[in-house]
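Undergrad: Provide a 3D model corresponding to the input given below.
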Amino acid sequence: MSEYILEMKNISKEFTGVKALTDVSFKVEKGEIHCLIGENGAGKSTLMKVLSGVYPHGTYIGDIVFEGGVQQFGRISDSVKAGIAIIYQELALFPDLTVYENIYAGNEVKRGGVIDWNQTIVQAKQMLEKVGLDVNPEVLIKDLGVGKQQLVEIAKALSKNVKLLILDEPTAALNENDSENLLELLRELKKQGITCIMISHKLKEVISIADRATVIRDGRTICTLDGSKGEITENSIIKNMVGREIDDIYPKRPNKKFGDKILELNNWSAYDAQLGRHVVKNVDFHVKQGEIVGIAGLMGSGRTELALSIFGNPKSYKLQGDLFVDGMPAKFHHTSDAIKAGIAYVTEDRKGDGLFLAQDIKSNVVAANLKGISKNGVINDNEEVKIANEYKTSMHVKAPSVEQIVGKLSGGNQQKVSIGKWLFVGPKLLILDEPTRGIDVGAKFEIYTIMNQLISEGMSIIMISSELGEVLGMSDRVYVMAEGAMKGELPIEEATQENIMQLATQ
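TA: You can find the predicted model right below:
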């Protein structure tokens, strides 16, 4: 019989009348990598917060059995003392402190009641070696990239003699190389006897690394899949996550009809004075009415910079070239000018730039078009609620009401609110920058369906995406950027992952 380091038995958790978890049970074997998967809002993070003491004993029903004993964690420090560490998607590091200060924050190395900084640095170096991070422990956290910061978080957990390491979407903000390095580290930690639970939406990662995977749907345990038996496949994961087969994750659009050019750029360039270089170089580009145009490219290729230069130039680039809207020359001095011209931009960073996380759904939905619910400068509260409810319904936002704080929504539902906010301004061209980053396959399907609906109603869409499958599955034409320049334009019939990557690496 396998030895279980963790058993969560019949866990139920309720928030103000809403059941987040209902009789959830799952077991984790000692020394395995166990993936926890499910759609946004399925209850994965809530379950881990129960385990880690964020939601203390007494606020939930059920038992946590860790290393054979029933635990009653009253606070996070209790779970840490037991050997459980959790690393969230939003890293909990102090940017203005050094690496070694972060690793031992709250767990200081002391001698005679006084912090021994020399020994702290020595031990920090040892922890960094364990995670394969070759940096000076005296460097500031803010001077490290996200991938290296993630490794510092893991080193911090290891410094506390962690037995069970929980990672919540650890690769969501990482590029492919950093993601693969992190997964390789988890495999190495497994060899050292450390058990890992990883929450991830990236099915390829789950398939490549999971010994077993537990699926949660609507706050309930659906099944546990065993990798050694070949049960962890993309089809089986999707079927259990969403409760149905998704034969084609990219819904088809019949009867495609394209009209005249909505937007056109000729010899368009953007110079960033802070960087001292061009971020967009001599781009020729156009979008037709009723068309989804994909823009592919590697990180740093200039895709977002191109979008920002079109959308009223909020970064104050020095612009050159010609911009046409509906065939007429246009110049946008502010984002409000772009909005008036019928252009909207859904940012790739919904938490940082796209939403007011501390405010409710209704406040976010109307934020970009307050005039639409105001008269003589006074907001009509009833109209605000009405509009917000209309978008909550049409965008399939899962929330008790439009009074729900946006920061408490799942990633997929936050993205739907972000899109709804810009739809309320009534655009004819919607720019979607990484529209499905960090959301699960079920929420992706819903957003793709919404995109198709918008196109059927006459809108046009520019979609920037790092997922080549998404670009190929949703676009009518594909542009490829590299180093700020447009390297090629491909009709979707000729576009493949291979020729896109060939252009992107020129």
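
Undergrad: only C-alpha atoms for contact and neighbour calcs from this point on.
TA: Will do.

Undergrad: show me where the stretch 351-500 of the chain has strands.
TA: 374-375, 378-379, 429-433, 460-464, 477-482, 485-491 (DSSP state E, counting those that start in this stretch).

Undergrad: the stretch 51-200 of the chain: strands as residue ranges?
TA: Ranges of strands within the stretch 51-200 of the chain are 61-66, 69-71, 84-87, 110-111, 114-115, 164-168, 195-199, based on DSSP E, counting those that start in this stretch.

Undergrad: quick check: which of the ones you listed is nearest to residue 345?
TA: Nearest of the strands of the stretch 51-200 of the chain to residue 345, taken as C-alpha to C-alpha: strand 164-168 at 28.1 Å.

Undergrad: okay, the angle between the closest one and strand 61-66?
TA: Strand 164-168 runs at 120 degrees relative to strand 61-66, counting by axes from the mean of the first three to the mean of the last three C-alpha atoms, to 10 degrees.

Undergrad: what packs against strand 164-168?
TA: Contacts defined by 3 or more C-alpha pairs under 8 Å, 6 or more residues apart in numbering; DSSP states H and E place strand 164-168 against strand 84-87, strand 195-199.

Undergrad: run this one through as well so I can compare:
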Amino acid sequence: MSDYILKLQGIKKSFPGVLALDGVDFDLCSGEVHALVGENGAGKSTLVKVITGVHQPDAGEIQFQGQSVKFVNPLMAQQHGIAAIYQEPTVFPDLSIAENIFMGHHTLQSLTRRIDWRQIYKEAGNLLRSLGVSLDPHTRVRGLSVAKQQMVEIAKALSVKARVLIMDEPTSALTMREVEDLFSIVRRLRDTGTAIIFISHRLEDTFQLADRVTVLRDGHYIGTRDVSQVTPDEVIQMMVGRTVDKMFPKEEVQQGEVILRVDGLSKERSFYDVSFELHRGEILGLAGLVGAGRTEVACAIFGVEPPDRGNIWLDGHQVHIHGPDEALELGIAYLPEDRQLYGLVLPMDITQNVTLPILSQFARLGWIDQAAEWRTAQEFAERLDVRAAGLWQKVSQLSGGNQQKVVLAKWLATRPPHSDS
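TA: Model (predicted):
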């Protein structure tokens, strides 16, 4: 492939105390799906924000269709035909599908300069049909599934004639059938010449969909490979710097005593008759499709939404958990699926987030012992290798992976003997 529509060379981007990108190269061809992979904190999100004009690089060059460009804001990137679709759809839930598709670039009547609603709904319908999607453009977005909201966002990208489409973790909340439908649309876009950057933690998605894959590690460019010429194990080795057998060595695990037993747990319209046992030193997976009730079961155990029926036994004793405060007292912690909405206070710094559940431990006559608070935050930030400019840095400025580490550090700081994650 040599028909590059987008090319980045030597991109560097730093934030206070953190070098997020260090000389990264990346290129994208028309009519290809190029996967961008790496561990949490590798620099994927920062690179996407550079491409979309959210961040400006400290060094390096961006070329679009062979011309050097500087995207000083997202609007400029959009005007060049670059659009992004994120893990969580960015839609206006109480507006119609058509209004969302043409938000910011409505069709106007030639004489009155008023919005031509008839034309907008007609064009929205045409865009949806071109994607093979059966949706009424008059429908409010609020009632749509995540998968269908993503289709609306793809249609919006096509409405501005996007030539580069960035898809950031688009399959994380989809069922297998919805993933297949999405991939079918992505292939159709690729075949019509759209260039697609595909970001996913699921390597099976990469190998099923992408033509090429670029690997980042700790802000460095590791390499680009044709998907047909590389194996998943080789990509993993590029991502982490070691072989799979060294990452996940076979270990003999001694199963401890039962510490948590759930018996017949039920919650109306959420889950029914859930029973399992968790042993000390065991990692127990709770699997199921989106909407199967996994999150609701965890919330019930943590007391966020207590169950209607069933029993919970902890260390052989039956317990009744009516709220998260009682769960914490019993030594149960909960890591939510949406860390930004439920797990963190984004405007606060790392120290404040880590110590928030145990703030009373640092209270002295109405004052906070900030030195003791800082030492506790430092202990757990170091244990989990939280990469930041300092403990004073706001968690909103951290990468997704480091934000997740802060959530985990917050609960570990409570020193729970039992953790529900």
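
Undergrad: now the TM-score, please.
TA: TM-score for the superposed chains, counting by TM-score structural alignment, normalised by the length of the second structure: 0.93, backed by 419 aligned residues with a C-alpha RMSD of 2.0 Å.

Undergrad: mind giving me JSON lines with the strands of the stretch 351-500 of the first structure and columns for mean neighbour count and distance to residue 182 of the first structure?
TA: Shown next, in JSON lines, are the strands of the stretch 351-500 of the first structure (neighbours: other C-alpha atoms under 10 Å; distance: least, C-alpha to C-alpha, whole Å):
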{"stretch": "strand 374-375", "mean neighbour count": "12", "distance to residue 182 of the first structure": "50"}
{"stretch": "strand 378-379", "mean neighbour count": "12", "distance to residue 182 of the first structure": "48"}
{"stretch": "strand 429-433", "mean neighbour count": "24", "distance to residue 182 of the first structure": "25"}
{"stretch": "strand 460-464", "mean neighbour count": "25", "distance to residue 182 of the first structure": "26"}
{"stretch": "strand 477-482", "mean neighbour count": "24", "distance to residue 182 of the first structure": "26"}
{"stretch": "strand 485-491", "mean neighbour count": "18", "distance to residue 182 of the first structure": "31"}
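
Undergrad: in CSV: these, plus distance to residue 325 of the first structure.
TA: Converted to CSV, the strands of the stretch 351-500 of the first structure look like this (distance: least, C-alpha to C-alpha, whole Å):
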stretch, distance to residue 325 of the first structure
strand 374-375, 28
strand 378-379, 31
strand 429-433, 10
strand 460-464, 12
strand 477-482, 19
strand 485-491, 20
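
Undergrad: closest one to residue 67 of the first structure among these?
TA: Closest to residue 67 of the first structure of the strands of the stretch 351-500 of the first structure is strand 429-433 (C-alpha to C-alpha; 44.7 Å).

Undergrad: tilt between the closest one and strand 460-464?
TA: Interaxial angle of strand 429-433 of the first structure relative to strand 460-464 (the same axes, to 10 degrees): 10 degrees.

Undergrad: for strand 429-433 of the first structure, packing partners?
TA: Packed next to strand 429-433 of the first structure, using 3+ C-alpha pairs under 8 Å, 6+ apart, are strand 343-346, strand 460-464.

Undergrad: now with 10 Å?
TA: strand 292-296, helix 303-310, strand 343-346, helix 411-423, helix 441-456, strand 460-464 (3 or more C-alpha pairs under 10 Å, 6 or more residues apart in numbering; DSSP states H and E).

Undergrad: these two touch, right, residue 192 of the second structure and residue 31?
TA: Yes. Under the criterion of C-alpha atoms under 10 Å, residue 192 of the second structure makes contact with residue 31 at 6.7 Å.

Undergrad: any idea what residue 104 of the first structure aligns with in the second structure?
TA: When the second structure is aligned by TM-score structural alignment, residue 104 of the first structure is paired with residue 102.

Undergrad: measure the most centrally placed residue in the second structure to residue 205 of the second structure for me?
TA: In the second structure, the centroid-proximal residue (C-alpha atoms, centre = their mean) is residue 87; its distance is 5.4 Å. Residue 87 of the second structure sits at a distance of 15 Å from residue 205 of the second structure (criterion: C-alpha to C-alpha, to the nearest Å).

Undergrad: cool, and residue 317 of the second structure?
TA: Remark: distance between residue 317 of the second structure and residue 205 of the second structure (C-alpha to C-alpha) = 44 Å.

Undergrad: same question, residue 129 of the second structure
TA: Per C-alpha to C-alpha, residue 129 of the second structure is found 25 Å from residue 205 of the second structure.

Undergrad: which of those two has more residues huddled nearby?
TA: Between residue 129 of the second structure and residue 205, counted using other C-alpha atoms under 10 Å, the more crowded position is residue 205 (16 against 13).

Undergrad: aligned partner of the more buried one in the first structure?
TA: Matched to the first structure by TM-score structural alignment, residue 205 of the second structure sits across from residue 205.

Undergrad: show me what the helix or strand containing that match is packed up against.
TA: Using DSSP states H and E, residue 205 of the first structure sits within helix 203-209. In terms of contacts (3+ C-alpha pairs under 10 Å, 6+ apart), helix 203-209 of the first structure is packed against strand 33-37, helix 176-191, strand 195-199, strand 212-217, helix 234-242.

Undergrad: so which of the ones you listed is nearest residue 5 of the first structure?
TA: The closest of those to residue 5 of the first structure is strand 195-199. By C-alpha to C-alpha, the value is 8.1 Å.

Undergrad: give me the number of residues near whichever residue in the second structure pairs up with residue 91 of the first structure?
TA: Alignment note: residue 91 of the first structure maps to residue 89 in the second structure; criterion TM-score structural alignment. Neighbour count for residue 89 of the second structure, taken as other C-alpha under 10 Å: 17.

Undergrad: so residue 89 of the second structure sits against residue 149, correct?
TA: Yes. Applying C-alpha under 10 Å, one finds residue 89 of the second structure in contact with residue 149, separated by 6.4 Å.

Undergrad: grab the nearest non-local neighbour of the aligned residue in the first structure for residue 394 of the second structure.
TA: Under the alignment (TM-score structural alignment), residue 394 of the second structure maps onto residue 405 of the first structure. Counting by C-alpha to C-alpha, 6 or more residues apart in numbering, residue 405 of the first structure lies nearest to residue 360, which is 4.0 Å off, once chain neighbours are set aside.
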